[in-house]
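> One predicted model, sequence on top.
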Amino acid sequence: MTDDLAPIPARPEKPPRRRGPLIATVLLLLGVGVVLFVTLGDAALVFYEVDEAVEKRDELVEKRFRVVGTPLPGIVETRIGGESTVVFTFCAGGVYADVAHAGDPAELFQPGVPVVLQGEWVAGSLVEIDSLEHSANDGWFLLTDHMVVKHDNDYRTDKDRVTDVASCALKE
């Protein structure tokens, strides 16, 4: 037997909990949630051809969407609101839409090469639109801030593409 008369606790004391790993886990889960929200939000943007975007303009006002079409010759580079902007007319299926793209255009951007834009419809006009060769000049323009040149590795002639380019008065 021991000479120590101090009471022995019924249970050993628990070591203090470390909050660091718990906080790190919560922050990690929160970060993953934010990334998923932003990524899925961009993925939810609807994709239209120019003719369809013009047809559904009333539904699309104040909504961001993606649109694909072919830039026509007569691109104007300017500054609007202090930001570098490219103004041009966009075409698909013989339907025209004026575009003001804020920021730098995609590296391979040029007339006759289809691009995908992301932005929204804006009512009104820009002075630069009046100087475009093939302006839609319908009181609306697409204000975009994201551009990707639409291309693939298939360089064979696509009959639909040739027809679309012809409907927009471009020579292939």
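Sure thing, it's come through.

> only C-alpha atoms for contact and neighbour calcs from this point on.
Will do.

> Number of residues surrounding Ala166?
15 (other Cα atoms under 10 Å).

> got it, and Phe90?
Phe90 has 30 nearby residues by other Cα under 10 Å.

> got it, and Thr163?
Neighbours of Thr163 using other Cα under 10 Å come to 14.

> Check which residues of the helix or strand harbouring it are buried.
If you go by DSSP states H and E, Thr163 is part of helix 159-167. Of the residues in helix 159-167, Asp164, Val165 count as buried by neighbour count, 16 or more other Cα atoms under 10 Å.

> putting a second one here so we can go through both:
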Amino acid sequence: MIVSENTFYIIIGVLVLIAIGVYLYFRWKGKSVSGSWITLIMLMVVFFVYLYTPRKLVVESCENYTVEVILLPTQIEDVNTSYGYKSYVVNNTSNTLSFEYVYYGNNVPKDNEVSVFIEPGEVKSVRGSKIDYILSNPDSNIRVKGKGATKTVLSCDVEQ
């Protein structure tokens, strides 16, 4: 089951409101300790659903793309999807897409941070449920606290 990103955020908001409603109900009944634990567990479940639900990014052209959320594991063309901290990029353009990492400050590449090239008509899984710069140029510098930051970039390369 695939839904738009806005619908996914509405679902998350409704789940948070239900958790708050459960807490208020138990508090009204005089059992606030039970309600607190149930609410905490519900909010933790909502957090993990938000974090580990994969995104599907369909690139139609070098200027046009759509982001959807995969609620239930499904199949995108020949690729089986699963839960995890990842996004599935569908390249429906005639150009090669490149998924890269940009490092700011003192950050250095980690072992699992590798660039991925996505050929036309191909579907690939990339690490991270959110891509910071989609079909746009990354900032030359950003404000960071501490050592630095790592951002992800999906760019459209020149037609081959």
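Done, it's in. If you're wondering where the values come from, they're calculated on a predicted model, not measured in any experiment.

> Would you pull the TM-score for this pair?
For this chain pair, the superposition-based TM-score is 0.33 by TM-score structural alignment, normalised by the length of structure 2; 82 aligned residues with a Cα RMSD of 4.6 Å.

> coming back round to it: for the helix holding Thr163 of structure 1, name the packing helices and strands.
strand 83-92 (3 or more Cα pairs under 8 Å, 6 or more residues apart in numbering; DSSP states H and E).

> Measure how the strand it packs on sits relative to helix 159-167, angle-wise.
110 degrees (axes from the mean of the first three to the mean of the last three Cα atoms, to 10 degrees).

> Could you point out the helix or strand that follows strand 83-92 of structure 1?
That would be, after strand 83-92 of structure 1 and using DSSP H and E, strand 95-102.

> relative to helix 159-167, how tilted is that next one?
Going by the same axes, to 10 degrees, strand 95-102 of structure 1 makes 90 degrees with helix 159-167.

> ok, residues contacting the top helix by length along structure 2?
As assigned by DSSP state H, the longest helix anywhere in structure 2 is helix 5-28. For helix 5-28 of structure 2, contacts defined as Cα atoms under 8 Å, 6 or more residues apart in numbering pick out 32, 34-36, 38-39, 42-43, 46, 50, 67-69.

> Among the residues you listed, which pair sits farthest apart?
With Cα to Cα as the measure, no two of these lie farther apart than Ser32 and Val67, at 39.7 Å.

> ok, which stretches of structure 1 are helices?
Going by DSSP H, structure 1 shows helices at 20-43, 50-55, 57-60, 127-130, 159-167.

> typo on my end, it should be structure 2
5-28, 32-52.

> counting contacts, what elements does the last one pack onto?
What it means is helix 32-52 of structure 2. helix 5-28.

> what sits against the closest residue to Glu68 of structure 2 other than its chain neighbours?
In this structure, Glu68 of structure 2 finds its nearest non-sequential neighbour in Ser4, 4.4 Å apart by Cα to Cα, 6 or more residues apart in numbering. Taking Cα under 8 Å, 6+ apart, we find Ser4 of structure 2 in contact with Val67, Glu68, Val69.

> try 10 Å
Arg55, Lys56, Thr66, Val67, Glu68, Val69, Ile70 (Cα atoms under 10 Å, 6 or more residues apart in numbering).

> Quickly name whichever of those residues is closest to Val123 of structure 2.
Among these, and counting by Cα to Cα, the member closest to Val123 of structure 2 is Lys56, at 9.7 Å.

> residues near that closest one, how many?
The tally of other residues near Lys56 of structure 2 (other Cα under 10 Å) stands at 26.

> looking at it, it is touching Val79, isn't it?
No. Counting by Cα atoms under 10 Å, Lys56 of structure 2 does not reach Val79; the two are 11.8 Å apart.

> before we move on, the earlier item: got the helices of structure 2 as a markdown table, with distance to Val126 of structure 2 columns?
Below are these laid out as a markdown table (distance: least, Cα to Cα, whole Å):
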| stretch | distance to Val126 of structure 2 |
| --- | --- |
| helix 5-28 | 18 |
| helix 32-52 | 13 |
